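**Student:** pasting a predicted model and its sequence here:
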Amino acid sequence: DPNYVLGVIRAQATAGDPAGAATRARALVAASPGAPAAQLALGDVLAMAGRFAEAAQVYARAADLTFDEPTMLRLVDAWGRANRPREAAAALSLYLQQNPQSLPGQRILGHWQLLGGDADAAIETLESIRRIAGHRDAALLADLATAYAASGDGVVARRYGRAAYRLMPMNAGVCDAYAVALAADGDLPGARQLAVKAIALAPGDPVIAAHARAIGR
């Protein structure tokens, strides 16, 4: 029973037997080469073991069989963790060509646009998601706050930062985004206070530390 075997594989991996799980997963793939679930199980085992490049290659084979949303998310994440951004971008681009209305796909794209310094493009992408998803996603609102701050619109940045903070006041990324938004709106005392909180919540995050230095905490 393939479903039973999949359950055993994931149980082995979770129980700390990645080698045994990988062996069983490879056997399942060999027995069912056309089954995407078998490929995903093997990829998951490899990813749990930190072998992200190998996992991505397995996920890519699963995508050749069925390129659905869970497969895309695994594939993009694995390529990213393997420090292969071009492959991750190519996978996301192909998925969005086939599924242009995918909110998770657009969400990743908007975040990447923001990280790449293209604030205007990020705003356009993220706002299209917000119009559908509403104001209940703190990470989305935080990215919007950061994007508007980067574009020079501190008023709007502050509004989104405040909304994100109301939802998740103990999230380091949200505190950081709100701090950046407040700084863009000219409220440096408030920005410094939140920057200190963000660092306390995530003391090893280099992005948060850089923002705190720029704010002048």
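**Tutor:** Everything's here; your move.
**Student:** please count neighbours and contacts with C-alpha atoms only from this point.
**Tutor:** Noted.
**Student:** please, which helix or strand holds Leu182?
**Tutor:** helix 172-184 (DSSP states H and E).
**Student:** where does the spatially most central residue of the chain sit, in terms of helix or strand?
**Tutor:** Centroid-nearest residue in the chain: Ile108, 6.2 Å away (criterion: Cα atoms, centre = their mean). Element membership of Ile108, judged by DSSP H and E, is helix 103-115.
**Student:** which residues touch Leu114?
**Tutor:** 121-122, 143, 147 (Cα atoms under 8 Å, 6 or more residues apart in numbering).
**Student:** of these - the most surrounded one?
**Tutor:** When neighbours are counted by other Cα atoms under 10 Å, Ala147 leads these with 32 neighbours.
**Student:** let me see the contact set for the closest residue in space to it that isn't next to it in sequence.
**Tutor:** Closest residue in space to Ala147, ignoring its immediate chain neighbours: Ala119 at 5.0 Å, by Cα to Cα, 6 or more residues apart in numbering. Shown in contact with Ala119 (Cα under 8 Å, 6+ apart): 113, 147-148, 150-151.
**Student:** repeat that for Glu127.
**Tutor:** Taking Cα under 8 Å, 6+ apart as the test, what Glu127 contacts is Leu144.
**Student:** ok, now how distant is it from Ala62?
**Tutor:** Distance, Glu127 to Ala62, by Cα to Cα, to the nearest Å: 32 Å.
**Student:** related to what we said a few turns ago, which neighbouring elements make contact with the helix holding Leu182?
**Tutor:** Packing partners of helix 172-184 (3 or more Cα pairs under 8 Å, 6 or more residues apart in numbering; DSSP states H and E): helix 138-151, helix 154-167, helix 188-201, helix 206-215.
**Student:** let me have those in a markdown table, extended by distance to Leu73.
**Tutor:** Shown next, in a markdown table, are the helices and strands packed on helix 172-184 (distance: least, Cα to Cα, whole Å):
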| stretch | distance to Leu73 |
| --- | --- |
| helix 138-151 | 17 |
| helix 154-167 | 24 |
| helix 188-201 | 27 |
| helix 206-215 | 24 |
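**Student:** circling back: chain center to the helix holding Ile108, what's the gap?
**Tutor:** Here helix 103-115 is found 8 Å from its chain centre; the criterion is Cα atoms, centre = their mean, to the nearest Å.
**Student:** here comes the other one, which I'd like you to weigh against the first:
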Amino acid sequence: MMTFRISATSPYARKVRIAVSVLGLEDQVKVSLADTYDPADQIRTENPLGKVPTLLLDDGRTIYDSLVILEFLNDLGGGEALIPRGSARIDVLVAHALASGMTDAALLRVYEKRWRPAEMYSEKWLAHHAGKMERALDAMEAAPFDWSDRPHIGAIAKACGLGFLDLRFGGEWRKTRPKLVARLDDFSRRVPAFEATAFGG
């Protein structure tokens, strides 16, 4: 059985957990919590970067970075289960990149305040990443979560990124983006794993 190292509030790990559920692979993957701040946690030997998500395979290999893990799961699911082939592939990867970039910017804002004392906050740095988030949200508001039978990684990444903004920024994005709110609600209804992997759960 594969072992999937996560933290309970990682939006990147949540993407993979949803993908595992969408593909019906839960019986092949054991979820294991990691503490990336604990020097004694095995995550630092399993992944030299000491980051989650990290997937430990039965053959001894280790896969890390959420997109690489999603590519692996896509192949496991038949080669286009999460990432289509052909011209649609680029559109899905760009959607994933947009959502992941927004999430990265949000996380950098969180880290700025988590790791620096208040007198050392860089307001310029915080504003720079806030701008990335706002532009990404505007782009998402203008475009649908375009999937039919099964969500692709772009839709999954958007949902997890928005969930992370709800967690860390109090859902402020919801006030001015009604279409995006409706799309996330629709995703939540159609993909039970979204609620099942709610942060902290």
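**Tutor:** Good, I have the coordinates. What you see is a predicted model, and the numbers here were worked out from it, not measured in a lab.
**Student:** for the two chains, what TM-score is obtained?
**Tutor:** TM-score for the superposed chains, counting by TM-score structural alignment, normalised by the length of the second structure: 0.33, backed by 106 aligned residues with a Cα RMSD of 5.2 Å.
**Student:** out of the helices and strands packed on helix 172-184 of the first structure, nearest to Arg81 of the first structure?
**Tutor:** Between Arg81 of the first structure and these, the shortest separation by Cα to Cα is 17.0 Å, and it involves helix 206-215.
**Student:** point out the most buried one among the helices and strands packed on helix 172-184 of the first structure.
**Tutor:** Highest mean neighbour count of those: helix 138-151, a mean of 26 (counted as mean count of other Cα atoms under 10 Å).
**Student:** so it versus helix 103-115, what angle?
**Tutor:** Between helix 138-151 of the first structure and helix 103-115, the angle comes out at 30 degrees (axes from the mean of the first three to the mean of the last three Cα atoms, to 10 degrees).
**Student:** output the contacting helices and strands for helix 138-151 of the first structure.
**Tutor:** Looks like helix 138-151 of the first structure contacts helix 103-115, helix 119-133, helix 154-167, helix 172-184 (3+ Cα pairs under 8 Å, 6+ apart).
**Student:** okay if I get these as a markdown table plus distance to Gln39 of the first structure?
**Tutor:** A markdown table is the format used below for these (distance: least, Cα to Cα, whole Å):
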| stretch | distance to Gln39 of the first structure |
| --- | --- |
| helix 103-115 | 21 |
| helix 119-133 | 31 |
| helix 154-167 | 37 |
| helix 172-184 | 34 |
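**Student:** name the helix or strand for the closest residue to Val92 of the second structure other than its chain neighbours, please.
**Tutor:** Excluding the flanking residues, the one nearest Val92 of the second structure by Cα to Cα, 6+ apart is Gly154, at 5.2 Å. Using DSSP H and E, Gly154 of the second structure maps to helix 153-169.
**Student:** could you point out the longest helix in the second structure?
**Tutor:** Counting residues, the longest helix found in the second structure (DSSP state H) is helix 88-115.
**Student:** that older thread, looking at the helices and strands packed on helix 172-184 of the first structure, which is closest to Ala53 of the first structure?
**Tutor:** helix 206-215 (24.5 Å).
**Student:** now, the most widely separated pair of the contacts of Leu114 of the first structure?
**Tutor:** Ala121 and Asp143 (12.2 Å).
**Student:** contact partners for Asp44 of the first structure?
**Tutor:** With contacts defined as Cα under 8 Å, 6+ apart, the neighbours of Asp44 of the first structure are Ala55.
**Student:** buried stuff in the host helix or strand of it?
**Tutor:** For Asp44 of the first structure, the host element (DSSP H and E) is helix 36-48. The neighbour-count check on helix 36-48 of the first structure (16 or more other Cα atoms under 10 Å) flags 36-47 as buried.
**Student:** can you check stretch 21-33 of the first structure too?
**Tutor:** Result for stretch 21-33 of the first structure [16+ other Cα under 10 Å]: buried residues 21-22, 24-26, 28-29, 33.
**Student:** residues in contact with that stretch?
**Tutor:** With Cα under 8 Å, 6+ apart as the contact definition, stretch 21-33 of the first structure has outside contacts at 2, 5-6, 8-10, 12-13, 35, 38-39, 41-42, 45-46.
**Student:** burial count for Ile6 of the second structure?
**Tutor:** Residues lying near Ile6 of the second structure (other Cα under 10 Å) number 25.
**Student:** these two touch, right, it and Val31?
**Tutor:** Yes - using Cα atoms under 8 Å, Ile6 of the second structure is in contact with Val31, at 7.1 Å.
**Student:** number of nearby residues for Gly101 of the second structure?
**Tutor:** 18.
**Student:** shouldn't the residue nearest to Val92 of the second structure be in contact with Leu93?
**Tutor:** Yes - using Cα under 8 Å as the test, Gly154 of the second structure is close enough to Leu93 to be in contact (6.4 Å).
**Student:** comparing these two, which shows the higher neighbour count?
**Tutor:** Gly154 (24 against 17).
**Student:** so who does that one touch?
**Tutor:** 92-97, 99, 145.
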